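S.K.: pasting a predicted model and its sequence here:
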Amino acid sequence: MANFVLQLPTSNLRSISVYASSNGAPPGTGSQNGGPVVLELPLEKIRRPLMRTRANDPNRVQELMDSIRQIGLQVPIDVLDVDGVYYGFSGCHRYEAHLRLGLPTIRCKIRRGTKETLRHHLR
């Protein structure tokens, strides 16, 4: 199966990269069980429901900031899309490093989910 990269201009970003399989469906559509899509999302669009209960290691955040400055983000964070609202459940250190660097976006591996899936993650 072939993959493609699509660059889309946006008003508040230089571009958005969309990575998806060539199954014929446009990004953001398709079945619930379709594979994840990788997108560059604005940080302010990602809700971090677990940030209040987990503390980040400041040394790890600093290491990531240094790495991101030099070579960019190597591994996207995992995000759950529930009815068009994005919830981040992994990648807390990478997310905080982006915040501290003042970067407007972060690369995310997005999976679609239901409200029940979200409740399961919040337990």
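M.R.: Thanks, I have the structure now.
S.K.: contacts, neighbours, all on C-alpha from now
M.R.: Will do.
S.K.: what helices or strands is the helix or strand Tyr19 falls within leaning on?
M.R.: Assigned by DSSP states H and E, Tyr19 falls within strand 16-21. When contacts are defined as 3 or more Cα pairs under 8 Å, 6 or more residues apart in numbering; DSSP states H and E, strand 16-21 packs onto strand 3-8, strand 37-42.
S.K.: ok now it, how far from the chain's centre?
M.R.: Remark: strand 16-21 is offset 12 Å from the chain centroid, using Cα atoms, centre = their mean, to the nearest Å.
S.K.: test my guess that Val5 contacts Tyr19.
M.R.: Yes. Between Val5 and Tyr19 there is a contact under Cα atoms under 8 Å: 5.1 Å.
S.K.: let's bring in a second model and compare:
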Amino acid sequence: MTSIHTGSNNNIVELDMSELIRPIPPVLDMNKVNSMMETMTGKTPPASCGLTSEDLEAGELPPVDVLTFKKSGKPYYFAFGGCHRLRAHDEAGRKKVRCKLVNCSPNTLRLYLGASANKFLDSD
């Protein structure tokens, strides 16, 4: 299963959880998080999630879509979704998460964050 926005994007990397900026507080269904944690241990994903074991490598979840841009050579990574996958990784004690990087412009970031984007975009 892939995002309609990033279906053809294969720019998948592992990032440290601490590198992700998550500007929107998550609202979580812990049953979903627990199910994802079971999938991470190799259990077959439940039919309700729309994935099959053929869609994933054993013990993996789909990558989280992450917007990224560089400022003064430093990359910034913004996760606006994937909150259940990120929490499952956190609960399982995994420090790294697979992310599908989507390059964005400052204007795109402003669409997501409004005036809050200024703290990332203003000159040093």
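M.R.: Ah, there it is. In this text the structure is predicted, and so the values were computed from the model without any measurement.
S.K.: fetch the TM-score of the aligned pair.
M.R.: After superposition, the two chains reach a TM-score of 0.65 (TM-score structural alignment, normalised by the length of the first structure), with 87 aligned residues with a Cα RMSD of 1.4 Å.
S.K.: returning to what we had before: so between Val5 and Tyr19 of the first structure, which is more surrounded?
M.R.: Set Val5 of the first structure next to Tyr19 and count neighbours by other Cα atoms under 10 Å: Tyr19 wins out with 18 against 12.
S.K.: now do the contacts for the more buried one.
M.R.: 3-6, 37-39 (Cα atoms under 8 Å, 6 or more residues apart in numbering).
S.K.: among those, which ones are buried?
M.R.: Buried subset of these (neighbour count, 16 or more other Cα atoms under 10 Å): 37-39.
S.K.: re earlier: in CSV: the contacts of Tyr19 of the first structure, plus distance to Arg107 of the first structure.
M.R.: Converted to CSV, those look like this (distance: Cα to Cα, whole Å):
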residue, distance to Arg107 of the first structure
Asn3, 17
Phe4, 16
Val5, 14
Leu6, 14
Val37, 10
Val38, 7
Leu39, 6
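S.K.: quick check: the aligned residue for Leu113 of the second structure in the first structure?
M.R.: Correspondence of Leu113 of the second structure to the first structure, assessed by TM-score structural alignment: Leu122.
S.K.: contacts only, for its match.
M.R.: 49-50.
S.K.: for burial, what's the neighbour tally of the equivalent of Phe78 of the second structure over in the first structure?
M.R.: When the first structure is aligned by TM-score structural alignment, Phe78 of the second structure is paired with Tyr87. Tyr87 of the first structure has 21 neighbours, counted by other Cα under 10 Å.
S.K.: okay, the helix ranked longest in the second structure sits on what stretch of the first structure?
M.R.: Secondary structure of the second structure per DSSP state H: the longest helix is helix 30-40. With TM-score structural alignment applied, helix 30-40 of the second structure matches the range 58-68 in the first structure.
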